[in-house]
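Asks: Okay, here's the prediction I keep looking at, along with the sequence it came from:
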Amino acid sequence: MAVVTTIERISKYVDQDVTINGWLFNKRSSGKIQFLQIRDGSGFIQGVVVKSDVSPEVFEKCKTITQESSIMVTGSVRADERAPSGFELTVKDVEIVAIAQEYPISLKEHGTDFLMDHRHLWIRTPKQHAILRIRDEINRAIRDFFHERDFVLVEPPIITPASCEGTTELFEIDYFGQNAYLSQTGQLYAEAAAMAFGKVYSFGPTFRAEKSKTRKHLNEFWMVEPEMAYVDFEGNLKIQEEMIAYIVKRVLENRKMELKTLERNTESLENVKAPFPRITYTDAVKLLQENGFEFEWGDDFGAPHETFIAEQYDKPVFITHFPTKMKAFYMQPDPDNPEVILGADLIAPEGYGEIIGGSQRIHDLELLLHKLEEEKLPKEIYEWYIDLRRYGSVPHSGYGLGLERTVAWLCGIDHIRQTIPFARTLNRVYP
């Protein structure tokens, strides 16, 4: 009896018979031999059908299989250094589950709009499959990192009564006759949970109604947002660099095949070890000015600025102490210079830009009330958040990591729309 297994685990069954339940990705023939490219969701493998080694019925059956037909293939596992996975399957039998109709995505080149319209099928192809397997690895690494350090996972609401960051780029919904919004961050709620559990993180979808068409923006994306009681600015940076180094190490160790499929040069990723370099916002402005950029103190960095700054280092770099007026109301001003905040953005190498934004949070009640008034935010909506400063306030810090930007960086791909199974952008809400 053949063992039913997956392509990912096939190395355990060399010289044994196995059955793979999957689909036909591609097929070619050289007369008396047919080569079946089989996928099963865990990987890809070639099945070799030799006419003299199988029954006439099996050989003829293989001729009828169309691209993406579902099949159950039984054969003997053979090690082969020439194969991308290191193994091939000498086919003994094939059972057809369903013959696919003419498949819309052929192996020729297709335009981006066509592929995004057929995203439900495009994710079956090797490169898209590799990207999403790496996303899964990053996802699991993040959860493992936090749970190994005794963080508690909390789930903030997706429907909120107001902006968490004082912006207007929100998706408004009718919530039983009153205005509500899709959340742009779970941070404020995570702060409340941190006052109950000490160290928490949220991990879920967030929504921003920016009318942006850049390769780094989505309107629905996933954020990882830890919040930590009794952690200051320095402690916040330390946990960020430890987390990034942990994630990169996991991907390099566990997703070698996927990185190879993407033709990702991993040399730069192997440099990603804590600690990371730092540059203050003020020094970054001077650096840009000295190198021909028209940039003034108080301006926000764009992609060219972040890319140039990142190019000065061989690993991710923190830009720290941004102007207070540029950042959200809850960020703690530097006691030594209230014009800047105790916060930082982490910039990824190779032009991938900001992947983390974080800060120490304001813990003083009067200062928080002043900031809300200064930014003309409605105090009544934030009363529950103000309560955190009334009842047992402590210094605390947190940050948010954009999952899709991290996936794009580690995969080395050009556009963020490929980093999520079904992208939501300015002009795309289908499929």
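Replies: Arrived safely. Just so it is clear, the model here is predicted, and its values are computed rather than measured. Numbering: from 1, shown residues only.
Asks: From here on, just use CA atoms for contacts and neighbour counts.
Replies: Noted.
Asks: In terms of helices and strands, where is Ala423?
Replies: Under DSSP states H and E, no helix or strand contains Ala423.
Asks: okay, now the closest residue to it other than its chain neighbours: neighbour count?
Replies: Leaving aside its sequence neighbours, Ala423 sits nearest to Arg417 (Cα to Cα, 6 or more residues apart in numbering; 5.4 Å). Look at Arg417: counted by other Cα atoms under 10 Å, it has 21 neighbours.
Asks: So Arg417 sits against Glu220, correct?
Replies: No. Using Cα atoms under 8 Å, Arg417 is not in contact with Glu220, being 10.5 Å away.
Asks: Quick one: classify the residue nearest to Ala423 as helix, strand or coil.
Replies: Three-state call for Arg417 (DSSP: H, G, I helix; E, B strand; the rest coil): helix.
Asks: let's bring in a second one:
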Amino acid sequence: MKYILVTEIAEHIGEEIILKGWVRNIRHSGKLLFIIFRDGTGDVQCVAFQPELGEEKFDQAKHLTLESSVIITGLVRPHPKLEGQFEVAVTDLSIIQIAEDYPIGKKEHGADFLLSHRHLWIRSSKQWAILRIRHTVYYAICDFLHQNHFTRFDSPILTPNACEGTTTLFELQYFDEGKAYLSQSGQLYLETGIMSLGRVYDFGPVFRAERSKTRKHLTEFWMMDAEAAFIEHNENIQLQEELIRYVIQTVLKERDNELTILERDKEALKAADAPFGRMSHYEAVEYLRSKGSDITHQSDLGAQDEVLLTENSPVPIFVERWPKEIKAFYMKRDPENPDLVLGSDLIAPEGFGEIIGGSQREDDYELLLQRMKDEKMPIEDYRWFLDLRKYGTVPHSGFGIGLERLVSWISGVHHIRETIPFPRMIYRIYP
């Protein structure tokens, strides 16, 4: 007999195997006992028949509760009703622990209750499915970047200054060195990496101290930032599209079962794997105003604007060439219109909003220095960043993807708080 994982079960039809895990559900009918068993890789039905298992073991099994931990020995056979699925005829069962009354049942629970029991809620089938998709999205991003010659280049979480101002950063005292901040982006540090490695990315937690309480905001989330030398605006956009389409393809291929559990519209995902839309900020504003929005040509897109923009589009839409006043100091000006920057945001369809922000970066030392002075930035704190434009500057671009935002759209989950194991929000830091 061999100890296997549920995900390997199709390879062992007709064999007696050992499973180790937990009871998701249990019901009995006379001399039959049906255990829905899970081990983290999947679920399988295990069927105990009293004459085969023995009266003593069968009686023990009848006392199992939700989330009890068990070791099951049994024979793998095709499921009698579900084509392509399997079940296990139980020949032996050992109980590791009988769980106490599980606080999360089939009844409806409020969001606060579930979040306070997040350490248990993640065991539910839908939360399991979301976290499995998160895992696949993460690795698909890394795999795509690896295939495209990007090197992982980890940036620090503790920083002496901010990427886009300190008003939304968590501040702390760093020994005797003065103030430090939890990073909101690794972008500036990544730009140093391209001068050594050409194409780089980081992937890790970042922090925003905004007091935002929406379904799309977390105070701690995971971000992938990428930077590439000799990549300019249009190629930067093309790279982002190829990456997102690769993620969609990978999830559809590897997480079909999880998407089914979440009742995700797979056809909508398949439809999104097509050439993305593209419009300028000016065109987007004109379109939104025709739809009744009061957005102006000097405004960022609000949440409802993002919904309106993509409501009739099956694919994400790039909004590019933004007014310089509403974008960051490091974005390169559009040579055709210096009032605009060569930046883009990618807006996901189905109301999920922005999932990528990117731009070509300013590579001219004097222009960047003047811009920083205009914004009254502490120049000495950024000397190292300016040095990049003094010693071998080149055209370069980059973009950032919020992992949870992307997972939310791919999995069809309405609240971003369900796409990370332990969400941190302005009113929650437990558990």
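Replies: Structure received. The shown structure was predicted, so the numbers you read here are calculated from the model rather than taken from an experiment.
Asks: Spit out the residues that contact Arg417 and Glu220 of structure 1 alike.
Replies: With contacts defined as Cα atoms under 8 Å, 6 or more residues apart in numbering, the residues shared by Arg417 of structure 1 and Glu220 are 423-424.
Asks: now the helices: where do they sit in structure 2?
Replies: Per DSSP state H, structure 2 carries helices over the ranges 50-53, 55-62, 111-116, 118-121, 125-147, 187-197, 233-254, 256-261, 266-272, 281-290, 303-310, 365-374, 383-387, 403-411.
Asks: Turn these into TSV, columns for distance to Gln97 of structure 2 and mean neighbour count.
Replies: Below are those laid out as TSV (distance: least, Cα to Cα, whole Å; neighbours: other Cα atoms under 10 Å):
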stretch	distance to Gln97 of structure 2	mean neighbour count
helix 50-53	19	16
helix 55-62	11	15
helix 111-116	24	14
helix 118-121	16	16
helix 125-147	21	19
helix 187-197	48	19
helix 233-254	33	18
helix 256-261	28	17
helix 266-272	39	16
helix 281-290	58	18
helix 303-310	48	19
helix 365-374	62	15
helix 383-387	57	15
helix 403-411	33	24
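Asks: I'd like the ones you listed laid out as a markdown table, including distance to Asp225 of structure 2.
Replies: A markdown table is the format used below for these (distance: least, Cα to Cα, whole Å):
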| stretch | distance to Asp225 of structure 2 |
| --- | --- |
| helix 50-53 | 55 |
| helix 55-62 | 50 |
| helix 111-116 | 29 |
| helix 118-121 | 28 |
| helix 125-147 | 11 |
| helix 187-197 | 6 |
| helix 233-254 | 11 |
| helix 256-261 | 27 |
| helix 266-272 | 23 |
| helix 281-290 | 23 |
| helix 303-310 | 22 |
| helix 365-374 | 21 |
| helix 383-387 | 17 |
| helix 403-411 | 10 |
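Asks: Now do the longest strand seen in structure 2 and helix 55-62, the angle between them.
Replies: The single longest strand within structure 2, with elements called by DSSP state E, is strand 16-29. Inter-element angle recorded for strand 16-29 of structure 2 and helix 55-62: 70 degrees (by axes from the mean of the first three to the mean of the last three Cα atoms, to 10 degrees).
Asks: For strand 16-29 of structure 2, give me the average deviation versus structure 1.
Replies: Here the mean offset of strand 16-29 of structure 2 against structure 1 after fitting is 0.9 Å, by mean Cα distance after the TM-score superposition for structure 1.
Asks: which strands and helices sit next to that strand?
Replies: Packing partners of strand 16-29 of structure 2 (3 or more Cα pairs under 8 Å, 6 or more residues apart in numbering; DSSP states H and E): strand 2-3, strand 32-38, strand 69-78.
Asks: Now the ones you listed in a markdown table, please, with extra columns for mean neighbour count.
Replies: As requested, those are exported to a markdown table (neighbours: other Cα atoms under 10 Å):
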| stretch | mean neighbour count |
| --- | --- |
| strand 2-3 | 12 |
| strand 32-38 | 21 |
| strand 69-78 | 20 |
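Asks: any idea how far Arg417 of structure 2 is from Leu218 of structure 2?
Replies: 7 Å (Cα to Cα, to the nearest Å).
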